[in-house]
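Student: Next comes the sequence, and after it the predicted model I'd like to discuss.
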Amino acid sequence: MSAPLHSALAGAGIISLRPYQEAVVSTVRDVLRYVRRPMIYLPTGGGKTRVATAITQLTLAKSAGRVIVLANRKQLVHQFAAALRTAGLDVGILQGDKTTGLHNRVIVASIDTVHARGCIFEDVALFIIDEAHGVAGSEKYRALLFRYNRVPVIGLSATPFARGLGKPYPEFGGKPLFEELVVGATVQGLVDDGYLTDLEIYCPSKPDMTGAKSVRTAEGEMDFRQADIDEAADKPELVGDIIRHWLKLAGGVKTIVFASSIAHSKHIVEQFRATGVTAEHLDCYMDDDTRAGILERFGRGEFTVLSNVALLSEGFDVPDTACMILARPTKSLTRFLQMVGRVLRPAPCKTHALLLDHSGSVERIGHPFDDLPLELCDGSPNKAGKQQREKPEPKPCPSCKFVKPAGIRKCPKCSFEPERQNDIEVIDGELERFDRKAKKPAAPDRKQHVYSQLLQVARNKGYSPGWVAHKYKAMFDVWPRNMRDVPATPTAELLNWLKSQQIAFSRVREKQQEGRSHV
């Protein structure tokens, strides 16, 4: 953390932050000098709310204006308000009949209420948008941001690759909806540092989605049509398999289920109860008090399994939930990561989390810890197509070397078909454990972010440009090309990596010196 930021944090009475969170706050402060609408990426459990709280405190300390926090769900509104109040802030709420304290300098608002009432905010110094990946597909959000196009906006998201987040608009003078992506940490980095828990994945039986049609989601991704999900997933043999595998692999641990439909969720709960396991169903048609009561009882451990469809994919925070059953097939990377993130928070006695994937989503999308497409999509066909993880490239036939399209096993030239190699380990003849595939190449935005951090380290230490290039090559195994000369505050992850490089280099030198001493 830089000295100026340290002084600002201490002087403003800012809440304590982890090192990478401090780096995010510092980077956002720098980025806001030349862009108006940055997006912060932090994985679920990485502390987006704490970062936003620190930014709010800094804003109030240096400005006479107000901070407006926007969310798209009632539950998120009240959770965010509670976090800000815990930090000692006076917070108002603008959400339906729960509206109160609108005279305060910090307001947490439901975008639906803001839009329905045509609210006009005065003296706004900053907008903060929670779950900001939904902004691009929301006319309500866009209308508000167009109206206040000169006010700084900070987006928060664990999945910032929705289609159109980087799309230019004339209302912004031709500039993008979000102009810069600030990468705070990676999932794997947070797991390595102990801020998130590790994950074991098992892939038992799955529904047959052959012939299922796809539709575009609100985030601009393609996903299975709901009617096809309902038909494929809610079958007696599949539900029975869900119960059987849970009893064998995770029996007794607190579990959240993502089902394909409300009927499917209720069916799963019935089957759990039939085996003597305490379970409850939750859906959006329940009133607020009923939903709150179920969540509170689950948090206290009064029952073991909580099943829903998609209600808990955002804003659900019960750290000791150690298992997730994914019974809803999806092709959407955003939905997949939001759901998996619910079980990655650490808790006492929680050594790892467990994912039982009865949907085939892991095979379709990849491991949740793999590199992500961390680049704001401008909505163009080429960019939109890149928002899914990289697809396999065409490969030559091992027999005749004919280059066949990706995904085709049998060579169309010589008919050679290689023996199938499975990355699923079969256990006890029926349970299948997913082994993570090799990491994919880093995304361009990730490479630029690392290069920018190395530039700042070099400037701080007085290192040469050659040092930057060699460290970049050590990380990515290629020399830097077409990189922008834009320094960025180094994250704790990068500094730890540099330290490990230095330690490794020192050990090599020690061995070399020992070798010379014996000559």
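Tutor: Great, that's in hand. Being a predicted model, the structure only gives us computed values, none of them experimental.
Student: Could you use CA atoms for every contact and neighbour count after this?
Tutor: Noted.
Student: Show me what the helix or strand harbouring residue 27 is packed against.
Tutor: Using DSSP states H and E, residue 27 sits within helix 19-31. Contacts defined by 3 or more Cα pairs under 8 Å, 6 or more residues apart in numbering; DSSP states H and E place helix 19-31 against strand 38-41, helix 48-62, strand 180-183, helix 492-517.
Student: which residues does the most centrally placed residue in the chain contact?
Tutor: Nearest to the mean C-alpha position of the chain, by Cα atoms, centre = their mean, lies residue 158 at 2.7 Å. By Cα atoms under 8 Å, 6 or more residues apart in numbering, residue 158 lies in contact with 41-44, 131, 338.
Student: Strands of the stretch 51-200 of the chain, start to end?
Tutor: Along the stretch 51-200 of the chain, counting by DSSP state E, counting those that start in this stretch, strands occupy 66-71, 91-94, 106-110, 124-129, 153-157, 180-183, 198-202.
Student: of all those strands, which lies closest to residue 31?
Tutor: Among those, the nearest to residue 31 by Cα to Cα is strand 180-183 (7.8 Å).
Student: which of the strands of the stretch 51-200 of the chain is buried the deepest?
Tutor: Greatest average neighbour count among the strands of the stretch 51-200 of the chain goes to strand 106-110 (a mean of 26), per mean count of other Cα atoms under 10 Å.
Student: Could you pull out the strands in the stretch 401-519 of the chain for me?
Tutor: Using DSSP E, counting those that start in this stretch, strands in the stretch 401-519 of the chain cover 403-404, 424-427, 431-434.
Student: Quick one, which of the ones you listed gets closest to residue 153.
Tutor: That would be strand 431-434 among the strands of the stretch 401-519 of the chain, by Cα to Cα, at 40.0 Å.
Student: helices or strands next to the closest one in the packing?
Tutor: In terms of contacts (3+ Cα pairs under 8 Å, 6+ apart), strand 431-434 is packed against strand 198-202, strand 424-427.
Student: put this beside the first:
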Amino acid sequence: MTEKESFTDLHLPRVIDTSSTDFINEFYIPLLSRADRYQRGVGYFTTNWVRSAARGIAELAHNGGTSQWIVSPKLQESDWDILERGDKAKRNEALKESLDQTISNLRYDLEYETRNAVAWMIADGLLDIKLAVPTRNLSGDFHDKFGIFYDSYGNRIAFHGSQNDSEQALRNYEAYTIDCDWVSDREEQAVDYQEKRFINLWRGSEEDIDIYSIPDASKADILELRDPDNRPYRAQQPTGSKSPKITLRDYQQEAVDAWFKNGYEGLFQMATGTGKTFTALAALDEYIEVIDGPLLTVIAVPQKHLARQWASEMDTFGLAQPKYIYGSANPEWKKDLSRIVTNIKLENTENACLITTHTTLADEYFRKKIDGLSQDSILIADEVHGLGSEYQRQGLREEYNARIGLSATPERYYDEEGTDFLVDYFGGVTFEYTLEDAIPEYLTPYEYYPVLVEMDDDELEEYRDMTKKVAAAYADDNADEEIKQVLQSKRASIVKGAARKYDSLRDILENIGNPKHLLVYTNPKQIETVGKILNEYSIVHHKFTYHEGDDLREELLERFGKGEWDALVAMKCLDEGVDVPETRIAILMSNSGNPMQFVQRRGRVLRNAEGKNHATIYDLIVVPTLNPGEEIIESERNILKKELGRFEEFAATAKNEHEARNKLEDIRIAYQL
């Protein structure tokens, strides 16, 4: 997805005037071409201005943007009485007569391209015009001149001044005062004020201003200006309706239907690579259609680099681009969140969408803004298992009256309380789609090769000593729990740092030759040595860790997909949600017994890609020794039994299941499992 330019890229002065600024080329066109919504209240409107700003208006249409204009009709004296009496038929006739000349100008004064564009925008609902007539305590014209621009990132610019939208005004000495809501609190308040004025006028809520829609007869005259054989911009899909090109797989539609039947709540327990994001957005797309009133959509992701991936999928559905609400992407996220929620509460906007991280979702400021929200809202939680911790689940507020949780493994490892909370909050698992269901139609078949790695003599001696200390600590009723955890962690570090893993890595690289699209999962202690070994084999690679920024990681994934990088060496950043479908081979140098981690890592390898018919996984399994003494057997039996659960799951759906299981039999026999 090509990212749209933001208003913040522009450097607009506080005040502009026609003496020093080309209003069309230096103000209107740059803003309209970046905008996805434009509101304008203006006293005198002529087609000359439309022609002058045609390029910007065309860009607005191409962006799928919408525009609302409030203008003053040119009325005869006799028309005022008709409007005041409220006779609808005569009122429409009077308004139509006032518009006839303007429509004639549209027909004869505008160039073909601009005339066609304006007519099509009105036909498609991208441009709506209302007429303002002062009444009661006011007896003149609607003579205001102000406007508000909105971009797809939630930024707003308001302007107010003396210039009308007419050719003569462009020749006059005129000026605008400009307010940008991200610059300061004062300018944000000024934008709020202009926005509120426009909304009140548009709704007809101003006491001394009557607002009229364009009569149907006048609109029909405008629509006749269209060229039916030449739509000047691509047809836009209405918000809340899927593109004709989007076809859900049967199981994805089944998941959406199950969610609706469950009262707009549910967990989608779907194997990694089967389209959880796509399914959730399809549910959102259908949900928008049944909501009457404003809707706040909150999408929470575990890692910030997943936000752009979600935004890209939203673009596929034709959904409005979200606002990023977390610190590294948006230092002003608190201000933006406040404005978004306030607009929803005041019903100043139909729909708003934001993407945040799990951590920010649970932030106190974020929670307080959501609390008390009575309008419809939906929470979509990606990799929902991450929200089950005591801190993170604070972000799961009751105000979200529609909820979708996504995960291949919603159960939390050794956290029954957190798991139960998630299942209860999201209304249970409403749909499940396993790896076995997905292979081979939707996921790539794979071969699984467990590689047994024994400790060297020094590591084994250290491991035995540490095992005795762990056993002694657990036998002592007075031992501090923290000490037990520290001792266990030290023993686990011996396993993770086993030196013979590097010999096994070299053996694997010798076996696979010149790898393309290789992922190597490591831990912080291994990553530098792994990089040196890949260099030995002339494998072009790059680290993929939290140290690399969002932009670099996105570039790395793109270049990896194209084959410009042979390999990526990753830690946890590729565990959740990142799409790397081109991956053919994975080497798991470092793993944990946590099912969430190894299921996610396997999922990175199994996504379908053009020309990819199978994948290969090498899994390095460290054991103290294949000839254990009795003391090792006793201490390791339960640990290895849990670890074998992971190996069994990997082997069960592998093409070479029996070969993989036979490899593990050596461990079973040695440790009497």
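Tutor: Sure thing, it's come through. A quick note: this is a predicted structure, and the numbers were derived from the prediction, not measured.
Student: How alike are these chains, TM-score-wise?
Tutor: TM-score for the superposed chains, counting by TM-score structural alignment, normalised by the length of the first structure: 0.61, backed by 355 aligned residues with a Cα RMSD of 3.5 Å.
Student: could you redo the helices and strands packed on strand 431-434 of the first structure as JSON lines and give each row distance to residue 73 of the first structure?
Tutor: Formatted as JSON lines, these follow (distance: least, Cα to Cα, whole Å):
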{"stretch": "strand 198-202", "distance to residue 73 of the first structure": "28"}
{"stretch": "strand 424-427", "distance to residue 73 of the first structure": "38"}
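Student: do you know which of those lies nearest residue 231 of the first structure?
Tutor: The closest of those to residue 231 of the first structure is strand 198-202. By Cα to Cα, the value is 23.2 Å.
Student: mean shift of that closest one relative to the second structure?
Tutor: In the superposition against the second structure, strand 198-202 of the first structure averages 0.8 Å from its aligned positions (mean Cα distance after the TM-score superposition for the first structure).
Student: follow-up on the earlier one: quick check: the helix holding residue 27 of the first structure aligns to which part of the second structure?
Tutor: Using TM-score structural alignment, helix 19-31 of the first structure corresponds to residues 250-262 of the second structure.
Student: quick one: buried residues of the matching stretch?
Tutor: For stretch 250-262 of the second structure, a neighbour-count test (16 or more other Cα atoms under 10 Å) marks 251-252, 255-260 as buried.
Student: With stretch 142-156 of the first structure instead?
Tutor: 142, 144-145, 148-149, 152-156.
Student: now the residue in the first structure that residue 409 of the second structure lines up against, nearest residue through space, not along the chain?
Tutor: Aligned by TM-score structural alignment, residue 409 of the second structure pairs with residue 159 of the first structure. Residue nearest to residue 159 of the first structure in three dimensions, not counting chain neighbours: residue 334, with 5.6 Å by Cα to Cα, 6 or more residues apart in numbering.
Student: quick one on the thing from earlier: the match of residue 409 of the second structure is in contact with residue 338, isn't it?
Tutor: Yes: look at residue 159 of the first structure against residue 338 with Cα atoms under 8 Å: they come within range, at 7.5 Å.
Student: more crowded one of the two?
Tutor: residue 159 (25 against 20; other Cα atoms under 10 Å).
Student: that older thread, figure out which of the helices and strands packed on strand 431-434 of the first structure is closest to residue 183 of the first structure.
Tutor: The closest of those to residue 183 of the first structure is strand 198-202. By Cα to Cα, the value is 20.6 Å.
Student: what does that closest one correspond to over in the second structure?
Tutor: Under TM-score structural alignment, strand 198-202 of the first structure corresponds to residues 445-449 of the second structure.
Student: got a list of contacts for the matching stretch?
Tutor: Applying Cα under 8 Å, 6+ apart, the contact partners of stretch 445-449 of the second structure are 439, 606, 613-619, 650-651, 654-657, 660.
Student: Sort out which of these are buried, if you could.
Tutor: Of these, these count as buried by 16+ other Cα under 10 Å: 439, 606, 614-619, 650-651, 654-655, 657, 660.
Student: Relative to residue 429 of the second structure, which of these is nearest.
Tutor: residue 439 (21.5 Å).
Student: Please, where are all the strands along the stretch 101-250 of the second structure?
Tutor: Counting by DSSP E, counting those that start in this stretch, the stretch 101-250 of the second structure has strands at residues 127-134, 145-151, 156-161, 175-180, 209-213.
Student: of all these, which lies closest to residue 544 of the second structure?
Tutor: So among those, strand 145-151 is nearest, using Cα to Cα, at 32.0 Å.
Student: And that closest one, what does it pack against?
Tutor: The elements that strand 145-151 of the second structure packs onto, with contact taken as 3+ Cα pairs under 8 Å, 6+ apart, are helix 29-34, strand 35-42, strand 156-161, helix 185-203.
Student: Just tell me the aligned range of the longest one in the first structure.
Tutor: What that stands for is helix 185-203 of the second structure. By TM-score structural alignment, helix 185-203 of the second structure lines up with nothing in the first structure.
Student: That helix versus strand 156-161: what angle between them?
Tutor: Relative orientation of helix 185-203 of the second structure versus strand 156-161 (axes from the mean of the first three to the mean of the last three Cα atoms, to 10 degrees): 80 degrees.
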